[in-house]
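> Here is the input, now give the coordinates:
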Amino acid sequence: MEYIREHIWQILIALNYILALSAVIAVLFKKINPTKTLSYIIVLLVFPFLGLIVYYLFGQEYRKSKIFNRKNVLNQSVVKQIQKELELDTKTIESVDELLEEKSKLIRLLYNSENSKVTIKNSVELIKDGDHKMELLFEDLRNAKHHIHIEYFIIKDDTIGSRFLDLICSKAEEGVQVKMIIDDVGSAISSKTKRKLNQSGVELYKFMPVLFSRFTGKMNYRDHRKIAIIDGNVGYVGGINISDNYINSKNKRYWRDTHIRVVGEAVRQLQILFFTTWDFVSDGKLNISKDHFPENQVEENVALQVAASGPDTDWSNIMEALFVAITNAEEYIYITTPYFIPNDEIVTALQVAARSNIEVKLIVPKVSDSWIAEYATNSYLEKLLEAGVEVYQYTKGFVHAKTIVIDGVFSTVGTANMDYRSFNINFEVNAFIYDKKFSESLKSDFKSDLMDTQQIHLETWVNRSRRKRLIEALARLAAPLL
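Sure thing, here's the model as predicted:
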């Protein structure tokens, strides 16, 4: 014992490196992205103890793990019947119209990797700020008759959040079935409010609860989706959470965001996706009926595919779909994202597109809500500028929209950022829309946002200080871990 006391630090250091070397071997066998692999190896070997903590919190890989199992939902007879009704074979896809033929390769990719059907009978409304979204959502919630399904990364019981929670409590008391999933890291609801929800009959579950949620803002495998479904007829998806931060009438800093309201067949896909998460958080307490999938009465024809990704999917569906969309572009690619920390595949695709005389424009925040994300984003811009990509920094406030519009025929709105976490770790959902009218609306919003940006020019960007370059390099190295 005396020897242990005298050499405690040497023993702890030796133990640390035994565990660190074991972790390094585990990382190498995972065959993950080389940049991410190198980042973990450096942290594990250079920073004793801290490296092990970082790896424990962020380094575990659960893709295909049994803890994220969708079979219980997908094997339900009601869900099987709904999927059969949504079935569109290859011949049908090619005969829908000329527009779908242009992007049929992308449609087939999502179908083959995630069994995601393209739906036709949809009406889609574009929403460009939180105030408008809440106005529409509250009206739909007030009109709910059978059920309300909520799955959000962030719900807070601040001013707008309390109004939302009070409303769903009142609907639950009226007899409407209300199911709500909140991410335990992103959301913040007081014990008093949770008791009120429970007493009102709202079924509330936390997604992957953690011990100290306030101090684990970047804990792995978070439910980053923002889904609302009302009576199986109306669905919402996009970047806008339920908090005062997203409401410009409550927020000192202007918040630019994008969401969509969907009525039609695509809501069925959102419903099935919600049930897969509900099955996980409720430990299989499912009661799916045909009432959750009412007959579609929409006459409009907006083709839409719901793409989901996360550790419960075999492939990085959203990233792969974006890669295919970019590499198949012929005229222009307009991207808006709050966090641009892409993998090598996306960077190369954008560089090749720009060098092929395709117009590529990217909007990112000038000042982010995360300093490390801001510096990591900046580390990628020089190579893009050299390839001819036009990069713009949003200056009016903070841009949180996650949108892409390509060639006036394809667009996407969703929850996925262009970063490692959205591509590989978090649970995300995007709507892929094949419609000229909707794409023109999104393109118009993009052009409008350009009025509130500063363009970055290569000749001035390369002259930024060495200090900034060093911080960017360090942030880029840490980005895959955060």
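> Could you use CA atoms for every contact and neighbour count after this?
Fine.
> Quick one: residues contacting the nearest residue to residue 418 once chain neighbours are set aside.
With C-alpha to C-alpha, 6 or more residues apart in numbering as the criterion, residue 418 has its nearest non-adjacent residue at 5.1 Å, and that residue is residue 340. Residues in contact with residue 340 (C-alpha atoms under 8 Å, 6 or more residues apart in numbering) are 364, 373, 376, 377, 380, 417, 418, 419.
> do residue 1 as well
No contacts exist for residue 1 under C-alpha under 8 Å, 6+ apart.
> For residue 12, see how far away it is.
Distance, residue 1 to residue 12, using C-alpha to C-alpha, to the nearest Å: 15 Å.
> just residue 132 next, same as before
Distance check for residue 132 against residue 12: by C-alpha to C-alpha, it reads 56 Å.
> structure for this one too, so we can compare:
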Amino acid sequence: MCSVWVGYYWLSQNASQNIYIEIVFNVLYWLFRINILWIAIVIFLENKNPSRTVAWLLVLTLIPLLGFLCYILFGRSYRKKSLSKSKHLADSDRLLHAAKVQQGLIDYIELPNSGNAHNKRLMQLILNNAKAPFSLKNEINVLTNGINKFNRLIGCIERAKEHIHIEYFIIKDDQIGNEIRRLLIEKAKKGVKVRLIYDAVGSFRLSKYYIDSLKRAGVEVYPFFPVAFPLFSRDLNYRNHRKIVVVDGVVGFVGGLNIGDEYLGKSNRFNFWRDTHLEIKGEAVYALQTIFLNDWNYVSKQVVDGAQYFPEHLIEKQALIQIVASGPDSEWQAILQAFYKMMASATDKIWITTPYLVPEESLMMGLKTAALSGVDVRIIIPSQPDHFFVYWASQSNIEALLEAGVKIYQYKNGFIHSKIMIVDRLSATVGTTNLDIRSLEINFEVNAFIYDVPTIIRLEEDFVKDLSECNEFILEHFKNRRFRNKVLEALGRLVSPLQ
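Take a look at the predicted model:
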């Protein structure tokens, strides 16, 4: 605000040279003040989160010019309603119909590991809030770390015969990124239909050559929410954080890994990248396909749908899954609500791996309540940051969770990016959703909710192995942390509601 007054003073002193400058400046100055007042009113009326409302109002009051710019870039949510109306251009009637049918049958049907009331209520919730039907005839392959994910992904792409659908938050123009590009070009030239969505902000460093070479080969490529200035855009708020691949409608991939060398541990910053992805075959692929096609039809303004994208499969194995999409276009915060239901229903254990520990208020209360009631709550987080403010916001929540009896561990063998929750060996979820406000309330995300015991046991084995690479936080020691850390935590906590 000082800079505005300095400018005003300077112009007033030189106004005799040009009276019109003073008039223009006065008009701009009052327009700016009116904008500030209007934004304050909008924040007060629209924002249902009191802490976020107070945070934005304080920023606008104390640093109005910077606060005004920040709100224009990051804070506005006026597009959310228009998104919910415009994005669902091609909801799959078959899946919506299946969800409606299952809603009426959930109390009567018998499914593996669904007899438990916890699972039936969780499945009912997801049927209602996400319109996500459950599927039984599936085969799940847990892919631990990048080497396993990319080996399986490349093999599937090489075997593709009809179509390849790819959607990623981050695609990098590096060794593995160019290997994927080469394969997509090769398949497109052989007549396979290749469609690619990349997030315009997450992949803003992706070169024009990379994209143009794909297009020249016949690959259809579209950015999600393209922006002229990725670092200075209001559309930063609504990012597509999903990682989906569907090959021929029969094999699907979902999880935490983007496309880039760093996800293979080839990074100067992190010597090892720990992550989890899923390869799914069977009926659940239809849900991944539907989510991709909804996103594709939105970004391309095409209408792509049809039975050829939902072919019959030969899977006879049984693995109960629901695939859930959530985002600004959703009527409900489906994944957040499913996380809350899982936590609230736990009687034995809640095991979580997340790169960011900034849960919104209800999940924070769920974790503390579970631990205080005797549930074994364990959370693995990274020991080093990849995003400064989120890291310190995560650190700011540790003491309160430790006091409630939650056990928190720092992963020491590189950076851990897995997004996993396991509850009571009854249900688990793997996907793209971090335990932070941005993922849970703003980004477009997708998670697999799994009720298959062998898969849950496999995830538990990975979790136990990860614990062996961790140091546990001790409450007494953590309370004695450096004053500098407490200041950074306070800063991270202050910034976190602004997301």
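> Validate this expectation: residue 185 of structure 2 resides in a helix.
Yes. Under DSSP: H, G, I helix; E, B strand; the rest coil, residue 185 of structure 2 falls within a helix.
> That one -> structure 1?
Matched to structure 1 by TM-score structural alignment, residue 185 of structure 2 sits across from residue 169.
> and the lengthiest strand in structure 2, which stretch of structure 1?
Identified as the longest strand of structure 2 according to DSSP state E is strand 134-144. Counting by TM-score structural alignment, strand 134-144 of structure 2 falls onto residues 118-128 of structure 1.
> Flag every buried residue along the matching stretch.
118, 119, 120, 121, 122, 123, 124, 126, 127, 128 (16 or more other C-alpha atoms under 10 Å).
> got TSV for those, with distance to residue 50 of structure 1 too?
Converted to TSV, the buried residues of stretch 118-128 of structure 1 look like this (distance: C-alpha to C-alpha, whole Å):
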residue	distance to residue 50 of structure 1
118	46
119	48
120	51
121	53
122	50
123	50
124	47
126	45
127	43
128	41
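> so after the longest strand of structure 2, what's the next helix or strand?
helix 146-159 (DSSP states H and E).
> how big's the offset between the next helix or strand after that next one and structure 1?
Following helix 146-159 of structure 2 in sequence order, the next helix or strand is strand 163-168 (DSSP H and E). For strand 163-168 of structure 2, the mean distance to aligned residues of structure 1 following superposition is 0.5 Å (mean C-alpha distance after the TM-score superposition for structure 1).
> so strand 163-168 of structure 2 versus helix 146-159, what angle?
Interaxial angle of strand 163-168 of structure 2 relative to helix 146-159 (axes from the mean of the first three to the mean of the last three C-alpha atoms, to 10 degrees): 150 degrees.
> now strand 163-168 of structure 2: which residue numbers in structure 1?
Residue span in structure 1 matched to strand 163-168 of structure 2, by TM-score structural alignment: 147-152.
> who touches that stretch?
If you take C-alpha under 8 Å, 6+ apart as the criterion, stretch 147-152 of structure 1 is touched by 141, 176-183, 223-232, 241-242, 274, 292.
> where do the strands sit along the stretch 201-350 of structure 2?
Using DSSP state E, counting those that start in this stretch, the strands of the stretch 201-350 of structure 2 run over 220-224, 244-247, 251-255, 273-274, 276-282, 318-326, 349-353.
> Let me have those strands in JSON lines, extended by mean neighbour count.
Formatted as JSON lines, the strands of the stretch 201-350 of structure 2 follow (neighbours: other C-alpha atoms under 10 Å):
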{"stretch": "strand 220-224", "mean neighbour count": "20"}
{"stretch": "strand 244-247", "mean neighbour count": "25"}
{"stretch": "strand 251-255", "mean neighbour count": "26"}
{"stretch": "strand 273-274", "mean neighbour count": "22"}
{"stretch": "strand 276-282", "mean neighbour count": "23"}
{"stretch": "strand 318-326", "mean neighbour count": "24"}
{"stretch": "strand 349-353", "mean neighbour count": "23"}
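> closest one to residue 51 of structure 2 among the ones you listed?
Checking the strands of the stretch 201-350 of structure 2 against residue 51 of structure 2 by C-alpha to C-alpha gives strand 318-326 as the closest, at 23.1 Å.
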